[in-house]
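> Okay, sequence plus prediction incoming.
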Amino acid sequence: MMRRWLLVLLISLSGCLNHPRPDAPIARHDFGDPAGRWPAGGIAIRQVKVEAAPWLDASAQLYRLQYATPLRRESFAASRWVAPPGELLERWLERVILPAQPGGVGGCRLVIMLDELEQRFTSPTASEVVLAVRANLLQGKRLVTSKAIEIARPASTPDSAGGVRATRAAVQALAEALAAWVEESRQLASACASS
């Protein structure tokens, strides 16, 4: 009985995440400046495109109470992204990847399907951000190679601010994973060079 009461209390308190005080300003976040460099000499990439799942086509910062309502997606009421996550990720990756590319013609298109970006609470005091993508290298319309990547990073605090910092870490880890994947696929560089 006590456990059921505690669960009801926690769910009720979590509703406060969705109802800010009337005078509370909405915080707007982005992914920050990219860190590190894209490795030179791999597959030439001439364009980066990110397409997002329909539920990520808004500026809401999403979370899920995995321990209480695992089938319910919520959004923080007082915290938003400055643009839909797919747009933020596309601009961020362009800033990382495109300056490292050789001049001239040729190169593949990197098309990323953003399938998931949410903060998952495993308890009232612990959460992680999960970022899931499907990355495709295309020569014209022909698929050269593809890879599914899922990254989870713990949030330093169990709130939207912790989720923003964990998202930043997850996006940086995604760039590193993409760079490693491209490096592993160097034998395909000739296909991209002639596109």
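Received, thanks. Numbering: from 1, shown residues only.
> Going by C-alpha atoms from here, please, whenever you check contacts or count neighbours.
OK.
> what sits against L7?
Going by Cα atoms under 8 Å, 6 or more residues apart in numbering, L7 touches A68.
> who touches the lengthiest strand in the chain?
When the chain is parsed with DSSP state E, its longest strand is strand 108-123. Residues from elsewhere that reach strand 108-123, judged by Cα under 8 Å, 6+ apart: 43-53, 56, 61-67, 85-86, 127-140, 158, 163, 192-193, 195.
> same check, this time on stretch 174-191
Contacting residues not belonging to stretch 174-191 are listed as 38-39, 42-44, 93, 96, 139, 144, 147, 149, 151 [Cα under 8 Å, 6+ apart].
> let's bring in a second one:
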Amino acid sequence: MKNLTLIALLLFMAGCSVNSKHRNVALHDLGPVTFAYTQETAPTSTIKVSSPTWLSDTRIYYRSLFLTPTVLKSYTLDRWIAEPGELLQRRFSLIKAVQGRVLQIQLIDFEQQFDAPERARSSFRFSAEVFRSGSRKPLGQRIFSYSQENSTPDAAGAIKSFSELSNRAANDLALWLDTLNASAIKE
């Protein structure tokens, strides 16, 4: 009995030291804004971003297309500081406002995809609809799609690409809204 207690104590102590270099979960956002169409005043338009249920958390998702293309996994030690839809809403709210407009965005996907163990890319898609305030008839609809190779095939590479892609998406969205606004003025 004494030997069993000693063995149990040694196993317990060994188990405590195995993971002694525990790494905390790192929280990430989309980084600094680097697009040209930022606004200088408070927004006068409304931007609503919605996401599918599976994107309504803070996990950073990836998919191994070469191995199990239907299985979505997430990183354990890296997370978004907020769900991707909220991060994009914050990013897109910095776009120069289009007076009296409502912008509705539906996030379709937001994930890292591995084509091979050493090659990954970040990709996301969303649909956008613009309405006059108080109207149900859209002024414009469009699907935006982005994909970029990661500098490294890991969470850091995915985060860097998502940051760059979100800036590009904000710029493209601003240009599209300007085009719609110019068309509305001509009418």
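Nice, I can see it. Here the structure is a predicted model, which is why all the values come from computation and not from measurement.
> before we move on, back to that, let's see which of the contacts of stretch 174-191 of the first structure end up in strands.
Those of those lying in strands (DSSP E): 139, 144, 147, 149, 151.
> now, among those, which is nearest to R4 of the first structure?
I151 (32.9 Å; Cα to Cα).
> tell me the contacts of the residue mapped onto the closest one from the second structure?
Using TM-score structural alignment as the criterion, I151 of the first structure maps onto Y146 of the second structure. By Cα under 8 Å, 6+ apart, Y146 of the second structure lies in contact with 123-125, 165, 169.
> ok, how many other residues are close to the aligned partner of R90 of the second structure in the first structure?
In the first structure, the residue matched to R90 of the second structure (TM-score structural alignment) is R91. Around R91 of the first structure sit 14 other residues, with neighbours defined as other Cα atoms under 10 Å.
> and R91 of the first structure, what helix or strand is that in?
helix 85-97 (DSSP states H and E).
> Show me which residues of that helix are buried.
Neighbour-count burial for helix 85-97 of the first structure, counted by 16 or more other Cα atoms under 10 Å, picks out 85-90, 92-97.
> What mean distance separates the longest strand of the first structure from the matching residues in the second structure?
Average distance, strand 108-123 of the first structure versus aligned residues of the second structure after superposition (mean Cα distance after the TM-score superposition for the first structure): 0.5 Å.
> What span of the second structure is that strand aligned with?
With TM-score structural alignment as the criterion, strand 108-123 of the first structure aligns to 101-116.
> Now the matching stretch: buried residues?
Buried residues in stretch 101-116 of the second structure (16+ other Cα under 10 Å): 101-115.
> ok, I7 of the second structure - contacts?
Counting by Cα under 8 Å, 6+ apart, I7 of the second structure makes contact with nothing.
> In three-state terms, label the alignment partner in the second structure of R168 of the first structure for me.
Under the alignment (TM-score structural alignment), R168 of the first structure maps onto S163 of the second structure. Secondary structure, DSSP: H, G, I helix; E, B strand; the rest coil: S163 of the second structure is helix.
> try the one 10 residues further on
Secondary structure assignment for L173 of the second structure (three-state DSSP): helix.
> So it versus I108 of the second structure, what's the distance?
Per Cα to Cα, to the nearest Å, L173 of the second structure is found 16 Å from I108 of the second structure.
> Also A82 of the second structure?
Distance from A82 of the second structure to I108 of the second structure, by Cα to Cα: 17 Å.
> Over to G140 of the second structure?
On the measure of Cα to Cα, G140 of the second structure and I108 of the second structure end up 18 Å apart.
> quick one: the spatially closest residue to G163 of the first structure that is not a sequence neighbour from R64 of the first structure, how far?
Spatial nearest neighbour of G163 of the first structure, excluding adjacent residues (Cα to Cα, 6 or more residues apart in numbering): A155 at 5.5 Å. According to Cα to Cα, A155 of the first structure stands 13 Å off from R64 of the first structure.
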